[in-house]
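Student: what shape does this take:
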Amino acid sequence: MDSLDNPIRPYAWGSTTAIPALLGTVPTGEPQAELWMGAHPGAPSRLNRGAGPRTLGETITADPESELGPRALAAFGPRLPFLLKVLAAGSPLSLQVHPSRSQAQSGFADEERRGVPLDAPHRNYKDANHKPELICALTPFEGLCGFRPAARAAALLEGLGIDELKPYALTLRSRPAGEALREVLTGLLGADRTTLAPTVDRAARAAERLGGEYTPYAAIARHHPGDPGVLAAMLLHHVTLRPGEALYLGAGVPHAYLSGLGVEIMANSDNVLRCGLTPKHVDIPELLRVVRFEPTDAGVLRPEPGPGGEEVYPAPIDEFRLSRYVLEADAGTDTGARTIPAGGPQILLCTHGTVILRTDAPQSAELTLRPGRSAYVPASETVTITGPGTLFRATVAQ
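Tutor: So this is what the prediction gives:
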């Protein structure tokens, strides 16, 4: 069991205050978007077992079977298969979608064959892995997730009262849902931005005036004036998560996070195809290959009771499993203690209160975690935890 030193990513959409407030540190005035916990080579966590700091990836590579356990090693190879984050959205992220594993493999191979540099701005695939993800709200958290029913999206566009949007609404009402969603999204994203910008601006003013269910789109437009993604966002469910609620985002589901603080877990990949709300590259032909053009339920998740007081967020994925423990005060005894079993690699993150971790491993018998602090636990170690506090557990599906 080791305390982790974790990097913070300063993306422009990040909140300037949310992560410092969690950590109890002074804001720098700069955006602090994501706190990364894991072995991703782009920003790995570090630990120190007495021989100086080293990355978590280097630690795992030195003895993958001991660190990961035989089952995870056989399933995913000698690497940590998940990445855990605290995500703090101060403004909307790009509207985006993630590929399936087979789509990522073929897309990555194609770009490698064509010699597209990994850091090229028009590169779609940074690796050959899929990127399913799950976000759990720590504060009220707003997002967009999955296509609405086509008729509902048509009604939302019609309600703006803008003639230029009537053909899109007619398509949504008159064609089969999947075909209509494909045609409208393609038309919006493929239109000349300069030509479409006045329509987007009129839609933004109408949304501001109408309020109610249009309020999120007015807010998006303030951050992305003239962006066709403002209109594309109206095709998607708008969701507000309460603390403790979550969303699972599988392959092909368009989504965007708008505001709030949450714990996010994903397969260890960096593959993102953007659909809008961004100045970055939008590859429409590749989007058409990847996006699932079908109405879906937004699918808000609530934790399900698990063994030993664990609360589990169900997700149909093997690379990760997210759960939490809400621990009461133990009054100096082990009355409120919970035991986390061994078997796979784990990252434990405290988000509230103080959580004490104990293990029988001689080099790291006890750690105290306060909000925003985390620990890595190798597969062989069983951990006992006491509160009062809230602890998130990231591991692989067993």
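Student: please count neighbours and contacts with C-alpha atoms only from this point.
Tutor: Will do.
Student: tell me, what residue is most central in this structure?
Tutor: Centroid check for the chain by Cα atoms, centre = their mean gives residue 264 as the closest residue, at 4.6 Å.
Student: wasn't that residue part of a helix?
Tutor: No - Residue 264 sits outside any helix when classified using DSSP: H, G, I helix; E, B strand; the rest coil, being strand.
Student: contact partners for it?
Tutor: Contacts for residue 264 were tallied using Cα atoms under 8 Å, 6 or more residues apart in numbering; they are 84, 85, 86, 87, 133, 134, 135, 136.
Student: wasn't residue 84 part of a helix?
Tutor: No - secondary structure of residue 84 (three-state DSSP): strand, not part of a helix.
Student: chain neighbours aside, what residue packs nearest to it?
Tutor: The shortest distance from residue 84 to any non-neighbouring residue, by Cα to Cα, 6 or more residues apart in numbering, is to residue 265 (4.5 Å).
Student: any idea which helix or strand carries residue 143?
Tutor: Per DSSP states H and E, residue 143 falls inside strand 141-147.
Student: residues contacting that strand, please?
Tutor: When contacts are defined by Cα under 8 Å, 6+ apart, strand 141-147 is touched by residues 233, 235-243, 249, 253-262, 293-298.
Student: residue 302 versus the closest residue to residue 297 other than its chain neighbours, what's the distance?
Tutor: Take residue 297 and drop its neighbours on the chain: the residue closest to it by Cα to Cα, 6+ apart is residue 146, 7.1 Å away. Residue 146 is 18 Å from residue 302, where distance means Cα to Cα, to the nearest Å.
Student: neighbour count for the two, which is higher?
Tutor: residue 146 (26 against 17; other Cα atoms under 10 Å).
Student: distance check, the more buried one against residue 233.
Tutor: The spacing between residue 146 and residue 233, counted by Cα to Cα, is 10 Å.
Student: residue 226 is in contact with residue 195, isn't it?
Tutor: No - in terms of Cα atoms under 8 Å, residue 226 does not count as a neighbour of residue 195; the distance is 9.7 Å.
Student: want to put them side by side, so please do this one too:
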Amino acid sequence: MKQLLGAVREYAWGSRTAIADLLGRPVPTPHPEAELWLGAHPGDPSSVIDSGGKTSLLDVLAADPEGQLGATTAARWGNRLPFLLKVLAADEPLSMQAHPSALQAAEGHAREERAGIPREAPNRNYPDPTAKPELLCALTEFHALAGFRDPHRTVELLRAVSTPKLAGYVDLLAGEPNSDGLRALFTTWITLPQPALDSLLPELLDVCVTHVREHGEFELECRTVLELGERYPGDAGVLAALLLNRLVLRPNEAIYLPAGNLHAYLDGTAVEILANSDNTLRGGLTPKHVDVPELLRVLDFACGDMPILTGEPDEQKHLLTYPTDAPEFELSRIEWADGESDPVRLAADGAQILLCLDGAVELDGPASMSMRRGEAVWLAASDPDVVVRPSGEHTKIFRATAGSEFPAHDTL
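Tutor: Okay, here's the model as predicted:
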């Protein structure tokens, strides 16, 4: 049981306040801070803190993989921590993207290796051979686009904002309001020549302005299109946003993004847990590389409402788990209201990362340590069970572990 020091990542879409405030640093920061990484990602591993100073978690795992990860996890994931825990703070939209399955990632990685594409090349889609499912849990109100909306509802939206140039595309989906119709319309839009986009989008934006002014039924969706159109003029992702569920998550609500789910995070602060992978296929809203044929190869056009997870209660009071089919990770939330002090016992059944978001806790094992807001702790598989006790004020921590069941999605 040791303190874990995360790595702060600066990206242009990040916040100048959220992560710094969590870590107790002055705000605003000189540059946007987008993510706090807690894990053993080779690009920016966390550090374990003990009496000897700081040691990279990568080095800690390499020195004792079975003791740190547990024999089962070490064997399943090649002595590698399979998950990465993040705090994500978005003040601007991220790119529209999807991630491959394990089989797609392995095939794509092998193909690009044979082609000799450098792993750091901007046109590299598969820098590693692993899947990248994600789960995002809101800490503040969090806005996102995720998953294809029911096509019947999308037809209603498109008719509400229809223009002469858009009408034919509305008819395309209305004639086949299912996954095949969504695939056809999305493929058409994402491959439109730039002159066609430059002609179509201004009309759409004008109609969206009117819809917002009149407080129409799809006001939120139209506001999103206008915001994206302003930030990414002439981008096909602005059209694609019309096809996706527009979500507003409340604190503690979560969404699970399996392989092939097209999504874009828009605004807010959240905890995110994901497989320890960099494989991303972008579909727009970005100046980065967009590989349309490869994106279409991995996209899942299943449609309907995006399930919202709130956490399933455990036998222990205060412990809730967000279930998914991802073998790489599992996220749990432990929360106490003011005045509550019931302890929670965390079994030593594998590597764990604990992150305190509110209040403070005492961790009791053979040794004891405290964890306050913004602090994290690494629990090795070889550590004994730990009893967590809150300070008495409102307290919330998140617990990240490897998935409890595997294999779940396709494997090699």
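Student: quick one: buried residues of the strand holding residue 143 of structure 1?
Tutor: The neighbour-count check on strand 141-147 of structure 1 (16 or more other Cα atoms under 10 Å) flags 141, 142, 143, 144, 145, 146, 147 as buried.
Student: would you map the strands across the stretch 101-250 of structure 1?
Tutor: Ranges of strands within the stretch 101-250 of structure 1 are 133-137, 141-147, 236-241, 246-249, based on DSSP state E, counting those that start in this stretch.
Student: dump these into a markdown table; add distance to residue 164 of structure 1 as well.
Tutor: What follows is those, written out as a markdown table (distance: least, Cα to Cα, whole Å):
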| stretch | distance to residue 164 of structure 1 |
| --- | --- |
| strand 133-137 | 36 |
| strand 141-147 | 21 |
| strand 236-241 | 20 |
| strand 246-249 | 32 |
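Student: ok, which of the ones you listed comes nearest residue 375 of structure 1?
Tutor: strand 133-137 (19.0 Å; Cα to Cα).
Student: any idea which element residue 289 of structure 2 lies in?
Tutor: In the assignment (DSSP H and E), residue 289 of structure 2 maps to no helix and no strand.
Student: report the separation between the closest residue to it other than its chain neighbours and residue 89 of structure 2.
Tutor: Among residues not flanking residue 289 of structure 2 along the chain, residue 123 sits closest, at 5.7 Å (Cα to Cα, 6+ apart). To residue 89 of structure 2, residue 123 of structure 2 is 26 Å away according to Cα to Cα.
Student: and for residue 53 of structure 2?
Tutor: 29 Å.
Student: neighbour-wise, which of those two wins?
Tutor: Neighbours per residue, other Cα under 10 Å: of residue 53 of structure 2 and residue 89, the larger number sits with residue 89, 27 against 8.
Student: report the mean deviation for the helix or strand where the more buried one lies after fitting onto structure 1.
Tutor: Secondary structure assignment for residue 89 of structure 2, by DSSP H and E: strand 83-90. Compared with structure 1 after the fit, strand 83-90 of structure 2 shows a mean deviation of 0.4 Å (mean Cα distance after the TM-score superposition for structure 1).
Student: would you mark the buried spots in that strand?
Tutor: Within strand 83-90 of structure 2, the residues scored as buried using 16+ other Cα under 10 Å are 83, 84, 85, 86, 87, 88, 89, 90.
Student: repeat for stretch 309-327 of structure 1
Tutor: The neighbour-count check on stretch 309-327 of structure 1 (16+ other Cα under 10 Å) flags 309-315, 318-327 as buried.
Student: is residue 139 of structure 1 in contact with residue 243, as I believe?
Tutor: Yes - here residue 139 of structure 1 lies in contact with residue 243, judged by Cα under 8 Å, at a distance of 5.0 Å.
Student: ok so, going back, residue 226 and residue 195 of structure 1 - which one has more neighbours?
Tutor: Neighbours were counted for residue 226 of structure 1 and for residue 195 using other Cα under 10 Å; residue 226 has more, 23 against 10.
Student: for the counterpart of the more buried one in structure 2, list the residues it contacts.
Tutor: Applying TM-score structural alignment, one finds that residue 226 of structure 1 aligns to residue 234 in structure 2. Neighbour list for residue 234 of structure 2: 194, 197, 198, 201 [criterion: Cα under 8 Å, 6+ apart].
Student: not counting residues beside it along the chain, what's closest to the third one?
Tutor: Right, residue 198 of structure 2. residue 234 (5.5 Å).
Student: likewise for the first one?
Tutor: Counting by Cα to Cα, 6+ apart, residue 234 is the residue found nearest to residue 194 of structure 2 once chain neighbours are left out, at 7.2 Å.
Student: for that neighbour, give its distance to residue 379 of structure 2.
Tutor: Residue 234 of structure 2 is 48 Å from residue 379 of structure 2, by Cα to Cα.
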